[in-house]
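Engineer: Sequence and predicted model, in that order:
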Amino acid sequence: MEFVDTSILCNLLEVPGKSQDREKVIAELKRKRELREADLLLPVTAIIETGNHIAQLADGHFRRLCAERLAGVLVTVIEGTAPWALNEVEWNAAHLRALVDGGSTGTTLIEHACNRLGCGDLNILVERDRYLARTSGVTATIWTLDGLLASYA
């Protein structure tokens, strides 16, 4: 299993200012699909963060265009035709506790924030941890272009 990070989703959707590695990401997605190297999961966090990046675009034309692309991707997830499945998480006290505790990283949310690992990236790690806890015999990594997040992936 491989969780798709916001950096990958932004490149695929060609979000201005967030898609400088688009060709590389598209080629890697094609390679992953052809080789069936790993099943891809789309974390809820990546959807929310990508939507926030889109909403913050200054140019209304690009804001609408990217929002339409994001909505289109979400529809493919709903229909089961996307190259990934949605990682369904239960947002509850246990999830928040894992987030505050830093998941399996051994470092708390506070320390991660001080070291510039954002809450969204930490939550992707927690989503992965919780996925692993409810499945057996599976490994899961994170497909990301973010160096700090990759160090935990």
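Structural biologist: Perfect, I can see it now.

Engineer: For the rest of this, base every contact and every neighbour count on C-alpha atoms.
Structural biologist: Will do.

Engineer: Would you mark the buried spots in stretch 43-50?
Structural biologist: Residues of stretch 43-50 classed as buried: 43-47, 49-50 (neighbour count, 16 or more other CA atoms under 10 Å).

Engineer: Oops, could you answer that again for stretch 18-35 instead?
Structural biologist: For stretch 18-35, the neighbour count (16+ other CA under 10 Å) marks 18-19, 22, 25, 29 as buried.

Engineer: Equivalent analysis for stretch 124-134, please.
Structural biologist: Quick answer for stretch 124-134 (16+ other CA under 10 Å): 124-131.

Engineer: Included below, for side-by-side comparison, is a second structure:
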Amino acid sequence: MARRVEFVDTSILCNLLGVPGKCQDREKVVKQLQDKEQARDCDLLLPMTAVLETGNHIAQLPGGRERRTCAERFAGVLRMVVEGKAPWALNEIEWDAAHLDMLIMGGRTGSTLVDHACNRLGCGDLNILIERDRYLARTSGVEATVWTLDELLASYA
């Protein structure tokens, strides 16, 4: 049986961090994380895309106090990743021409970046799929999906 890996989407990270306006499913996501940790049947990877998108959501919060509080929580979670204390590891990627080419071509989705944009799948979501594809290409014996609340992304995950 293949080892299971799940890439943590921005929607999940925002809920876990309690980002105002982006955490309407917080209780459900916290419970899902607890279940995943207890089951120990998959490894969680944090894609670079989720880090960048979450940071942008935090930076766009209207209130300075909530922006700071949320940014401090976010920095704390990232510190835990660096120290190996988070429930997930960072998906280390090489951002190079091959990565961009896969992004433009849409990876294994069967549609290009342009087609996805026209159908409202954002570049960040597509990039998470590319990160997953590249992970699968360099790893054997693994089944990789995306843990997300986004229905469109989930349809490709």
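Structural biologist: Structure's in. What do you need? Values in this document were obtained by computation on a predicted structure and should not be read as measured data.

Engineer: thinking again about what came up before, which of the buried residues of stretch 124-134 of structure 1 lies closest to residue 66 of structure 1?
Structural biologist: Nearest to residue 66 of structure 1 among these is residue 124, at 22.1 Å by CA to CA.

Engineer: Look up how far residue 65 of structure 1 lies from the closest one.
Structural biologist: From residue 124 of structure 1 across to residue 65 of structure 1, the span is 26 Å (CA to CA, to the nearest Å).

Engineer: Check residue 46 of structure 1 too.
Structural biologist: Computed as CA to CA, the residue 46 of structure 1 to residue 65 of structure 1 distance reads 18 Å.

Engineer: same thing with residue 14 of structure 1?
Structural biologist: Applying CA to CA to residue 14 of structure 1 and residue 65 of structure 1 gives a distance of 10 Å.

Engineer: So which of the two has more stuff around it?
Structural biologist: Shown here are residue 14 of structure 1 and residue 65; by other CA atoms under 10 Å, residue 14 has more neighbours (19 against 15).

Engineer: Just give me the match in structure 2 for the more buried one.
Structural biologist: Using TM-score structural alignment as the criterion, the counterpart of residue 14 of structure 1 in structure 2 is residue 18.

Engineer: again, but for residue 116 of structure 1
Structural biologist: Matched to structure 2 by TM-score structural alignment, residue 116 of structure 1 sits across from residue 120.

Engineer: part of a helix, is its match?
Structural biologist: No. Counting by DSSP: H, G, I helix; E, B strand; the rest coil, residue 120 of structure 2 falls outside a helix, being coil.

Engineer: tell me the contacts of it?
Structural biologist: By CA atoms under 8 Å, 6 or more residues apart in numbering, no residues touch residue 120 of structure 2.

Engineer: the longest helix in structure 2 is where?
Structural biologist: Looking across structure 2 with DSSP state H, the single longest helix is helix 64-82.

Engineer: So which bit of structure 1 is that helix matched to?
Structural biologist: Helix 64-82 of structure 2 corresponds to residues 60-78 in structure 1, going by TM-score structural alignment.
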